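> here are the coordinates; sequence isn't available:
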């Protein structure tokens, strides 16, 4: 064809999803100059298809990547395409896209070897040393799609996290997992995007709804908490289904560990059931202990650091943060404020006395105080029920955790006995106490590490009962040896006082009369001292204060204190005291500046003397 100016000339442009079957002899296509040879010019019709314009059929001079119009002269049996350049002044471009049927991700299993289209939201963009991996979610599941330009180079740079896209590619098996080899990605906009997004959100909302299952035990308080527990479970399930990372922070004691591990088992199993990479449960879920029973600045700093790095390096969303056995008090507020700068969502499962200022930072908050209960309903009990709502399949391996949490946190609520009765055949009360002590002892040595596999063995999550029993026995022996050594050092230095309300107060300076930097730490040392004093003073109201240079740990039996309120009052009453702290009503801790220790302790003791006392304490 020679020069022409007909307005009705159609030039085809092949989409990247097209292959050789979409090319027709005699048609004119818009292409791009790829390279030169002595015998002609190579022209790309799309990223997958190229042909050759023999030098005798070149009509103009070109350089690499120039746009060029070519007619297909012949498609050879071996797939080679002979082209000739055409010069057209005026023409219309007609885009040709591969007519790939849009399928749901859940239907890809029987599409291996076929070219398909999927529509969904981009949940992660990970650049590897080879292809770019796009993780896409639709209303039915999660799928990885690999796009390759050249090694380590970002493919489809216009595609961003949370875009609604249409991906065309071939379904392949890679490392025994389904993967789409991407031919084309189109970012959907306007009505097309809105329709897909609405479809996904509607389906995910229904899919995230937890099953209706009964509680493990009859509990009026927990029954009242059921709607909020379902809300928490739904938020976690939706995070899993949308490949949003989850960070689970918990207090580093037996109760906090039981709560967190129960939820961990539910989340990890749900991640595995939902598809994605074989190691998705490691980079989409992280459990981390918090030393204090609240979310410290140190905690949020660590979590932000990891999350921002993963967001930049691996294209992950910012995480959903779940706090259990912490998160309810004003001590958590500074960390919440920092996290709010990055729009990080929080949910809390806790049994510490809640402060009214906290809920504005939370998507959901399970706390027994909200429905007339108290700290006797432990975080381990609550976390296990939430875990069952997240994934009921994990119940057999976690149903003993509330009993361990109950004895570990010295719960006096009726639910403790109910949970113990539920598992007494396999885990009698002494076995639960031993497991709780083993958890406290092992976590002390783990410091800030989660010890995921060791903790699972202590709790017998893995099902290797023989190893579980041997490990717990060794840890309990080690813990008891160190506790007795600590008590032999501490008990002779306990200072007794009888207060005006007939409460028996005992003080112990755990800084100078206890071994440092070893097990048990000051808080647990004070608790062990308190337990011995309660046995020695049966039937009497007992308060124990273990203190150091700038802190005091309180334990009470039979004296109806409100430690969070006392802390707030002391903060106002003692200017320059630097007072902070909190905890449960009768178990908690207070921090202050070292120079004001004497003033703070005496003011604290006066408040204890003003508290109501229960008679005939058992």
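Here it is on my side, so go on. Since this is a predicted model, take the numbers as computed values, not measurements. Numbering: from 1, shown residues only.

> Every contact and neighbour count from this point should use C-alpha atoms.
Noted.

> Can you classify residue 214 by secondary structure?
Under DSSP: H, G, I helix; E, B strand; the rest coil, the three-state class of residue 214 is coil.

> In the longest helix seen in the chain, which residues are buried?
In the chain, assigned by DSSP state H, the helix with the most residues is helix 465-490. By neighbour count on 16 or more other CA atoms under 10 Å, the buried set for helix 465-490 is 468-469, 471-473, 475-476, 479-480, 482-483, 486-487, 490.

> right, and out of these, which lies closest to residue 106?
residue 468 (38.4 Å; CA to CA).

> ok, that closest one touching residue 455?
No. Counting by CA atoms under 8 Å, residue 455 is not a contact partner of residue 468; they are 9.8 Å apart.

> show me what contacts the residue nearest to the spatial centre of the chain?
Nearest to the mean C-alpha position of the chain, by CA atoms, centre = their mean, lies residue 246 at 1.3 Å. Residues in contact with residue 246 (CA atoms under 8 Å, 6 or more residues apart in numbering) are 236, 239, 284, 285, 286, 319, 320, 321, 322.

> Residue 206: neighbouring residues, count only.
12 (other CA atoms under 10 Å).

> ok, structure two:
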């Protein structure tokens, strides 16, 4: 029976990873049959080539899988992989015919996994466990010859096995001797080559002050002065001391990597005991530490190779935390709010917007992930993209890792503009996995265009159980009851501000407060977020930024179309291309598809609309089950919006789209959807009529009572006019 390399529990069958940590490690596959692959595991592979529908990846000689383009988190043509490149993928499953379905892995380096294992057919072991037993025994007791070959995880075996005892303490080999280009965590080529000499490696190991369980300040060089992490890019090759707080820990197949932050930034610190073994197991996220080490540049990222690492306590730990707190206070709060286009209604919401901006900036400075939730609509995408545009540069400035923006910022569109239990359960599951598996801090949740009504109460309550911070920014309907449920709520309706704002317009001004340096990039976004009656101030602002009315319409329609497809994915690169970096061709092309699809659907629907007049109100009724393509663009809410805009005449007009167990309501008067649902529930008591979404006018009911509900809704709307 083996033991899990992460948690140490016994594993049946001699395996080296328990069931709960299967997805925390990456496997080097040395088998010869697809049937030996384990679904849901992550494997190292090599790009074999491209096809129109995806990428072929070799997991072993003769074992090739397909990463279909639908599994990518970006466009296939934006993928920068070349044939022969080493990549990581997840095995979704193996079909009866031997075809291997692969999934995308956001982790694309050894260091981003908590360990590396070799799967040799149906067995698994650490990369160094396949060596000759005699050599392994010699390495274990420090005697015998030192194997200078490099292990599969990029760790030089002489450094891994050449430690010797010194009294009652064990000296660690210097991390500078560990690592080559195969490891993303430690060393450069010069140091790796130097460690190939076994006698030199042993000599250096004897004189190393970095002990495997270093917890004593005597391990440090007392003459060394602290340097700020933000200056390390100018200190490549130098030995430095840093003081900071541990903001993350991950175990790789080689060293343990600690993410350490001070008041100026965050850097990776690599500490090595032996391949895949946790260094400094007593050091956890939130601890104050002092580190002596050498600054290295590896594949463009700055990192520190630890020579000694100690926990700080007492006055020294307090000094670290005080510096961080003071820096947070100074940096997190924006100087002020300058609304885009000088919008006075936005200015009236300045206090709340500055609180929201401070929460976002503070999360970046605390190395706390940010999760943005927004509806999968044009307005929702504009709002989410505005925040993304502002936050990503701040993350790049704060973190030395080039891929930090993918770890610390996530945008997750919602199919419905309600933050319900389904969305909250998804978020809670992810954040708890990241906390338990990767020692990540719990995230800040930013809900834009959602989360402000009582229909989202259950989802918000689930987050609050774990004490996570939630910020809600919504320009449309909001309920006063939600103010107490979230940490910050910004809403014109809550604050009594009479405004013709979209959520995209409101959040664009918020984004400019978060990062004023991107202000010029945001000027056209408010105009894009309105489907009709765009305020002149935002039309003029977009025009000044080079976006005339036609161009703004193309962007709006293109974003709306792309929001529908793969609605659960953020499509970060595609949305960036559309909204910020497109010279015109992409948006124009997608916009043309939008119009063709919408016109086709509107034409079909218009032929099947049933009209009737009740108590002076004209109704247009559409059976959305029978006369729309339910699983193709446009979505029902967008279709009904367009039908209503085209056909509404006079002040007493209502459009109702009714399906199996839900309906959508559009009216020319200010009719309360909740009041309509409540009245319909009285008229059809057996139908369980409830409001499902104020923003999109959505009402749900029991499918068996559909006819009764249709009559009840018509009567209730007529009463409301």
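On my side now, so go ahead. This one's a predicted model, so the numbers in the text were calculated from it and none came from an experiment.

> Any idea what the TM-score is?
Here the TM-score for the pair of chains, by TM-score structural alignment, normalised by the length of the first structure, is 0.79; 527 aligned residues with a CA RMSD of 2.9 Å.

> ok, back up a step: what's the helix or strand just after the longest helix of the first structure aligned against in the second structure?
Heading C-terminal from helix 465-490 of the first structure, the first helix or strand you meet, by DSSP states H and E, is strand 495-498. Under TM-score structural alignment, the match for strand 495-498 of the first structure in the second structure covers residues 610-613.

> average distance between that stretch and the first structure?
In the superposition with the first structure, the average deviation recorded for stretch 610-613 of the second structure is 2.4 Å (mean CA distance after the TM-score superposition for the first structure).

> List the neighbours of that stretch that are in contact with it.
618, 619, 620, 621, 622.

> so what corresponds to the last one in the first structure?
This means residue 622 of the second structure. So residue 622 of the second structure corresponds to residue 508, using TM-score structural alignment.

> Assumed residue 387 of the second structure was part of a helix.
Yes. Assessed with three-state DSSP, residue 387 of the second structure lies in a helix.

> need the strands for the stretch 551-700 of the second structure, in chain order.
Assigned by DSSP state E, counting those that start in this stretch, the strands in the stretch 551-700 of the second structure fall at 610-614, 617-623, 653-658, 662-667, 690-693, 698-700.

> Residue 89 of the second structure: which of those strands is closest?
strand 690-693 (38.1 Å).

> Average offset of the longest strand along the second structure relative to the first structure?
Ranked by residue count, the top strand of the second structure under DSSP state E comes out as strand 239-251. Averaged over the aligned pairs, strand 239-251 of the second structure sits 1.6 Å from the first structure after superposition, using mean CA distance after the TM-score superposition for the first structure.

> What span of the first structure is that strand aligned with?
Aligned using TM-score structural alignment, strand 239-251 of the second structure spans residues 115-127 in the first structure.

> Check the offset of the matching stretch from the chain's centre.
22 Å (CA atoms, centre = their mean, to the nearest Å).

> Next: stretch 33-40 of the first structure.
53 Å.

> Equivalent analysis for stretch 461-480 of the second structure, please.
19 Å.

> so residue 442 of the first structure makes contact with residue 475?
Yes. If you go by CA under 8 Å, residue 442 of the first structure and residue 475 touch, sitting 7.3 Å apart.

> related to what we said a few turns ago, which residues touch the match of residue 622 of the second structure?
Contacts of residue 508 of the first structure by CA under 8 Å, 6+ apart are 490, 493, 494, 495, 526, 544, 545, 546, 547.

> And residue 130 of the first structure, by the same measure?
Per CA under 8 Å, 6+ apart, neighbours of residue 130 of the first structure: 148, 150, 151, 152, 153.

> quick one: what helix or strand has the aligned partner of residue 350 of the second structure in the first structure in it?
Under the alignment by TM-score structural alignment, residue 350 of the second structure pairs with residue 226 in the first structure. Residue 226 of the first structure belongs to helix 220-241 when assigned by DSSP H and E.

> mean shift between that helix and the second structure?
Counting by mean CA distance after the TM-score superposition for the first structure, helix 220-241 of the first structure comes out at 1.0 Å.

> Specify the local secondary structure of the aligned residue in the second structure for residue 595 of the first structure.
Aligning on TM-score structural alignment places residue 595 of the first structure opposite residue 704 in the second structure. With three-state DSSP as the basis, residue 704 of the second structure sits in helix.
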